[in-house]
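Peer 1: Pasted the sequence and its predicted model underneath.
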Amino acid sequence: MDPMTDTRPTVLFVCVHNAGRSQMAAGYARALSGGAVEVRSGGSEPGASINPVAVEAMREEGIDIGEAVPQLLQTDDVRAADAVITMGCGDACPIFPGKRYEDWELEDPAGKDLETVRRVRDDIKQRVGRLLTELGVELVA
């Protein structure tokens, strides 16, 4: 889509390594919105790869985040976002007036077993669904 004519809300999910929580949230936002939201994610210190346990947990939900690559958080991504959701990145996230900011306190799934990551995943799904509803997006899944 042309960014100049794209009227979809943009949501940015941010966590430190962009390898677990933010990638799961981005996966849910894409799936639950059916493309009605532009989704971005980034990290203040991107990891080398996506957490394989997070990939497995999301596959159970029918969402494949296995091809995602951790990205460095860019100031322009924050500037372009309508909603910025942080998950443990502390003061590393730039703040722009007029943006919707939320900090979701979520357990870091790094190094955790599948059962723990499922709990984090399920919490993220509920939060993403609520966020999309608040943004006026009709959920499709």
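Peer 2: Alright, I've got the coordinates.
Peer 1: Please make it C-alpha for all contacts and neighbour counts, starting now.
Peer 2: Noted.
Peer 1: Counting by contacts, list what the lengthiest helix in the chain packs against.
Peer 2: Longest among the helix segments of the chain by residue count, using DSSP state H, is helix 114-134. Where contact means 3 or more Cα pairs under 8 Å, 6 or more residues apart in numbering; DSSP states H and E, helix 114-134 is packed against helix 21-33, helix 52-59.
Peer 1: Got another one to weigh against that:
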Amino acid sequence: MSERPTVLFVCVHNAGRSQMAAGFLQHLGEGRIEVLSAGSAPADTINPVAVAAMAEEGIDITSASPKVLTDEAVRVSDVVVTMGCGDACPFFPGTRYEDWQLDDPAGQGIEAVRPIRDEIRRRVAALVEELLPS
């Protein structure tokens, strides 16, 4: 792993789960981890309920935009975290893969998205501890 590890979060639309995870990792990693996110079939815009849920945590993801998953993004990543994209992610030897089973916030109200957000935060915090031991 490089001095500054790179983590790629992938979900189908790159509009909810992966964007929330990227927002948390940028915040909790304090710039010590390179953060990427992408989708196998990106949406046009980020889920506004995900934006609102993150704003409740003091994290602004309004400037993020869904991006298409590329082989290059996977290749440069030390850790690839998938969230419901199935076999859409390319596989490269030497890259660590994790699959986080999380409900999709698409079409959900804020009450349903909050627990998803909180679980993402918990998992991201554990990942930070692992990648940046004190």
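Peer 2: It's in. The structure presented is a predicted model; accordingly, all values stated were derived computationally and were not measured.
Peer 1: After superposition, what's the TM-score here?
Peer 2: TM-score for the superposed pair, counting by TM-score structural alignment, normalised by the length of the second structure: 0.96. Supporting figures: 133 aligned residues with a Cα RMSD of 1.0 Å.
Peer 1: Please identify the deepest-packed of the helices and strands packed on helix 114-134 of the first structure.
Peer 2: helix 21-33 (a mean of 24; mean count of other Cα atoms under 10 Å).
Peer 1: Where does the longest helix of the first structure end up in the second structure?
Peer 2: With TM-score structural alignment applied, helix 114-134 of the first structure matches the range 110-130 in the second structure.
Peer 1: post-alignment, that stretch versus the first structure, mean distance?
Peer 2: When the first structure is overlaid, stretch 110-130 of the second structure sits 0.5 Å from its aligned residues on average, using mean Cα distance after the TM-score superposition for the first structure.
Peer 1: Centre-most residue in the second structure?
Peer 2: Closest to where the C-alpha atoms of the second structure average out (Cα atoms, centre = their mean) is residue 18, at 3.0 Å.
Peer 1: That residue corresponds to which position in the first structure?
Peer 2: So, by TM-score structural alignment, residue 18 of the second structure is matched to residue 22.
Peer 1: before we move on, what about residue 30 of the second structure?
Peer 2: Under the alignment by TM-score structural alignment, residue 30 of the second structure pairs with residue 34 in the first structure.
Peer 1: Residue 26 of the first structure against residue 15, yeah?
Peer 2: No. Under the criterion of Cα atoms under 8 Å, residue 26 of the first structure makes no contact with residue 15, lying 11.3 Å away.
Peer 1: Might you report the residue contacts of residue 74 of the second structure?
Peer 2: 8, 80, 90, 91, 92 (Cα atoms under 8 Å, 6 or more residues apart in numbering).
Peer 1: What does residue 99 of the second structure correspond to in the first structure?
Peer 2: Counting by TM-score structural alignment, the partner of residue 99 of the second structure is residue 103.
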